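Trainee: What would the 3D arrangement of this be:
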Amino acid sequence: MDENIDRTLDATGLNCPMPLLKTKQALAEMNSGERLHVMATDPGSWRDLDSFVALSGHAFASREERDGLFHYVLIKG
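Mentor: You can find the predicted model right below:
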């Protein structure tokens, strides 16, 4: 996991569309270039965040699934 994290968002236990909405809210409060680590348990978050990043100008530094927990590190565009 990336060590250069500026903020962490725990979206575990939240169902679609809440992980995406919470991610959008967190990124709105951050500066360009900062990194957000999102943790989620909703499998739909993989698709939702993939679509969001493709359309938003933000980028993935990494993303992975480990034992049912999804980890995303996004870089604010």
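Trainee: Only C-alpha atoms from now on, for both contacts and neighbour counts.
Mentor: Noted.
Trainee: longest helix anywhere in this protein?
Mentor: If you go by DSSP state H, the chain has its longest helix at helix 44-56.
Trainee: Could you give the separation of that one from the chain centroid?
Mentor: 9 Å (Cα atoms, centre = their mean, to the nearest Å).
Trainee: got the contact list for it?
Mentor: 16-17, 19-20, 59-60, 70, 77 (Cα atoms under 8 Å, 6 or more residues apart in numbering).
Trainee: Most neighbours of all those residues, which one?
Mentor: Highest neighbour count within these: residue 19, with 26 neighbours (other Cα atoms under 10 Å).
Trainee: this one next, for a side-by-side:
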Amino acid sequence: MTKSDAVYDLKGLNCPLPVLKAKKRLAGMHPGSRLWIETTDPLAVIDIPAFCSDAGHQLIETAAVSGGHRFLVERGEPRS
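Mentor: Okay, the predicted model is just below:
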């Protein structure tokens, strides 16, 4: 993780909140910027990659951590 990568703590939230909050946060970021998403929701391992694919963001890294998961997402170009 680099200092330029923001961390968004979504631990304790359950589906669909992690995806909805990540979507809103990423919408306010510049294309190419990266966001670490931390979650304890077990469904996030399905939901976050699907959201990235649907929204045009790139899932750079996924890691299982104690009690949850971390996802590094790179903001894609806005879709028209």
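Trainee: circling back: let's have the contacts of helix 44-56 of the first structure in CSV, adding distance to residue 3 of the first structure and secondary structure.
Mentor: Output for those, formatted as CSV (distance: Cα to Cα, whole Å; DSSP: H, G, I helix; E, B strand; the rest coil):
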residue, distance to residue 3 of the first structure, secondary structure
16, 27, coil
17, 27, coil
19, 22, helix
20, 22, helix
59, 17, strand
60, 14, strand
70, 17, strand
77, 19, coil
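Trainee: farthest pair in the residues you listed?
Mentor: 16 and 77 (23.4 Å; Cα to Cα).
Trainee: Over to the residue nearest to the spatial centre of the second structure. Which of the three states is it?
Mentor: With distances taken as Cα atoms, centre = their mean, residue 37 lies nearest the centre of the second structure, 4.3 Å away. Here residue 37 of the second structure is strand, with the state taken from DSSP: H, G, I helix; E, B strand; the rest coil.
Trainee: hang on, it packs against residue 11?
Mentor: No. When contacts are counted by Cα atoms under 8 Å, residue 37 of the second structure is not listed as touching residue 11 (9.1 Å).
Trainee: sorry, back to before: which residues touch the residue nearest to the centre of the second structure?
Mentor: 7-10, 22, 70-73.
Trainee: which one of the residues you listed is nearest residue 30 of the second structure?
Mentor: residue 73 (12.3 Å).
Trainee: quick one: which helix or strand includes the closest one?
Mentor: Assigned by DSSP states H and E, residue 73 of the second structure falls within strand 68-74.
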